[in-house]
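In: the following block contains a protein sequence and its predicted model.
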Amino acid sequence: MKILVTGFNSFRGVPVNPSEQVVRALAERSRRDARAELVTAVLATEYVAGTKRLRRLIRTVRPDAILCLGVALRRESISLERVALNLDDDSTPDNAGLIRQGRKIAPRGPDVYWSTLPLEALQKALQRRGIKASVSNHAGTFLCNHAFYVARQETAPRRRIPCGFIHLPGAGGRQRGALLRRFVQAIECCLQVIRKEKSRGKLPVRIRRG
């Protein structure tokens, strides 16, 4: 089962992005274990370049599942995002200096896309491991939400596959090394759940184009 996992690079106010660190750690582990079937990518924190690369990855890799990662500095636990909004609305410039406020991501697209990940199963699995996790109804209106929406747009409706977004909390004053290891463990746990649920037929089945 081929899974695409993405994160973002650093941006204003976030000199070290844990989603990038987690993706790089997963990539290293995947190189040591070919059975993992992980495709990893760190996206530019830019509306145009990041979106182009994400769309290209999904269309060329044709993954069986997609897990996008990002950071939410004010969150205190891992957030499993439920909904992607068709809205860019943030005063923060991306890394190319672009600001998008009050604009639809896809002018003719639906107002929302729902995650197709097994959110409750993910939450329970994380909590069983002592990892704080919650289901969130709002992925913000910056690039995390933008990537989430684009990924779901690419996988719906004919290419509908397990696809969603997870926010990692900021490090705050905590030890970065220990926290990174915890984040990697958390995402590996999520990947295990996705594989298990898919094998049991509880996740959307990819429809191949003829």
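Out: All right, it came through fine.
In: could you use CA atoms for every contact and neighbour count after this?
Out: Noted.
In: helix or strand for residue 135, just tell me which one.
Out: Element membership for residue 135 (DSSP states H and E) is strand 133-136.
In: by contact count, what packs against that strand?
Out: Judged by 3 or more CA pairs under 8 Å, 6 or more residues apart in numbering; DSSP states H and E, strand 133-136 is in contact with strand 78-81, helix 119-128.
In: included below, for side-by-side comparison, is a second structure:
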Amino acid sequence: MARPVIVTGFEPFGGEKSNASWEAVRLLPDEVEGHPIHKIKLPVVFGASGDIVESAIRELEPAAVLSVGEAGGRTCVTPERVAVNRMVARIPDNDGAQPQGDPVVEGGPDAYLSTLPLDDAVSAMSAAGVPSKVSDTAGLYVCNQVMYRVLHAVRSCGLKIPAGFAHVPYTPIQTVRKPERASLSSELSSAGLYSILITSLA
């Protein structure tokens, strides 16, 4: 059997009842290009979220890793270019932690670049009718921490695989009381994620 593909999303945080990332991830099919998709819902918690995905990478030795987060201010699906070795929390995580400049990995590199085919993924999403563009910042919250931990684990395990992170906008239901915020349906966001996976496994 082909090696699995790991795709992660997040639980709700910041008072929301849902998280657009998990809503998109859960709509993905069970396999892509013959590879089983191993879906993981991560807690919005510094440390624990990274531990979970790193453990899965070491156990499964996947063919690819795509972690996904919610970015309420964005208008399209945005694969991220870089993760930095720094954690700064504007609001506490779901366990109450609020780091202010701590490293993600003590002694780790300052940054990791995504190994996803970013430009090709954006082209594939656009061809599929999904609004998308490459982003140069994953922020400094839990999303950046997970992206950094993913890329650190992949390198530590010696895996030569496509791995990285993408943000998706709010879902329409999340903007009912925030009409000034952009939204994208879970179906379109999920189609975008699928395009990223197809492109990464080509």
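Out: Looks like it arrived, so ask away. Bear in mind that the values here come from a model prediction, so they are computed numbers and not experimental data.
In: can you give me the TM-score here?
Out: The TM-score (TM-score structural alignment, normalised by the length of structure 2) is 0.88; 191 aligned residues with a CA RMSD of 2.0 Å.
In: ok, which of the helices and strands packed on strand 133-136 of structure 1 comes nearest residue 174 of structure 1?
Out: Nearest of these to residue 174 of structure 1, taken as CA to CA: strand 78-81 at 14.9 Å.
In: if I line the two up, what does residue 8 of structure 2 land on in structure 1?
Out: Aligned by TM-score structural alignment, residue 8 of structure 2 pairs with residue 6 of structure 1.
In: show me where structure 2 has strands.
Out: According to DSSP state E, structure 2 carries its strands in the segments 5-10, 31-32, 35-42, 64-70, 78-79, 82-84, 87-88, 100-102, 111-113, 163-168.
In: top helix in structure 1 by residue count?
Out: In structure 1, assigned by DSSP state H, the helix with the most residues is helix 176-199.
In: chain center to that one: distance?
Out: Here helix 176-199 of structure 1 is found 12 Å from its chain centre; the criterion is CA atoms, centre = their mean, to the nearest Å.
In: touching it from outside, list them.
Out: Residues from elsewhere that reach helix 176-199 of structure 1, judged by CA atoms under 8 Å, 6 or more residues apart in numbering: 1, 18, 21-22, 25-26, 65, 117-118, 121-122, 125-126, 131, 162, 168, 171, 203-205.
In: end to end, how far does stretch 4-21 of structure 2 reach?
Out: Stretch 4-21 of structure 2 has an end-to-end distance of 20 Å (criterion: CA to CA, to the nearest Å).
In: now do the contacts for the residue positioned nearest the centre of structure 2.
Out: Centroid-nearest residue in structure 2: residue 68, 2.2 Å away (criterion: CA atoms, centre = their mean). Counting by CA under 8 Å, 6+ apart, residue 68 of structure 2 makes contact with 7-10, 21-22, 25, 143, 165-168.
In: please repeat the previous calculation with a cut-off of 7 Å.
Out: Residues in contact with residue 68 of structure 2 (CA atoms under 7 Å, 6 or more residues apart in numbering) are 8-9, 21, 165-167.
In: neighbours of residue 191 of structure 1, how many?
Out: When counting by other CA atoms under 10 Å, one arrives at 20 neighbours for residue 191 of structure 1.
In: and the alignment partner in structure 2 of it, how far from residue 53 of structure 2?
Out: Using TM-score structural alignment, the partner of residue 191 of structure 1 in structure 2 is residue 197. Counting by CA to CA, the gap from residue 197 of structure 2 to residue 53 of structure 2 is 17 Å.
In: ditto for residue 95 of structure 2
Out: From residue 95 of structure 2 across to residue 53 of structure 2, the span is 18 Å (CA to CA).
In: those two: which has the busier surroundings?
Out: residue 53 (24 against 11).
In: distance check, that one against residue 192 of structure 2.
Out: Using CA to CA, we find residue 53 of structure 2 at a distance of 21 Å from residue 192 of structure 2.
In: can you check residue 104 of structure 2 too?
Out: Applying CA to CA, the value for residue 104 of structure 2 to residue 192 of structure 2 is 28 Å.
In: more neighbours, those two?
Out: Remark: of residue 104 of structure 2 and residue 192, residue 192 carries more neighbours, 29 against 26, as counted by other CA under 10 Å.
In: OK, contacts around residue 21 of structure 2?
Out: 9-10, 68-70, 168.
In: hmm, back to that, now, which of the contacts of residue 68 of structure 2 sits nearest residue 34 of structure 2?
Out: Closest to residue 34 of structure 2, out of all of the contacts of residue 68 of structure 2 and judged by CA to CA, is residue 8, at 18.7 Å.
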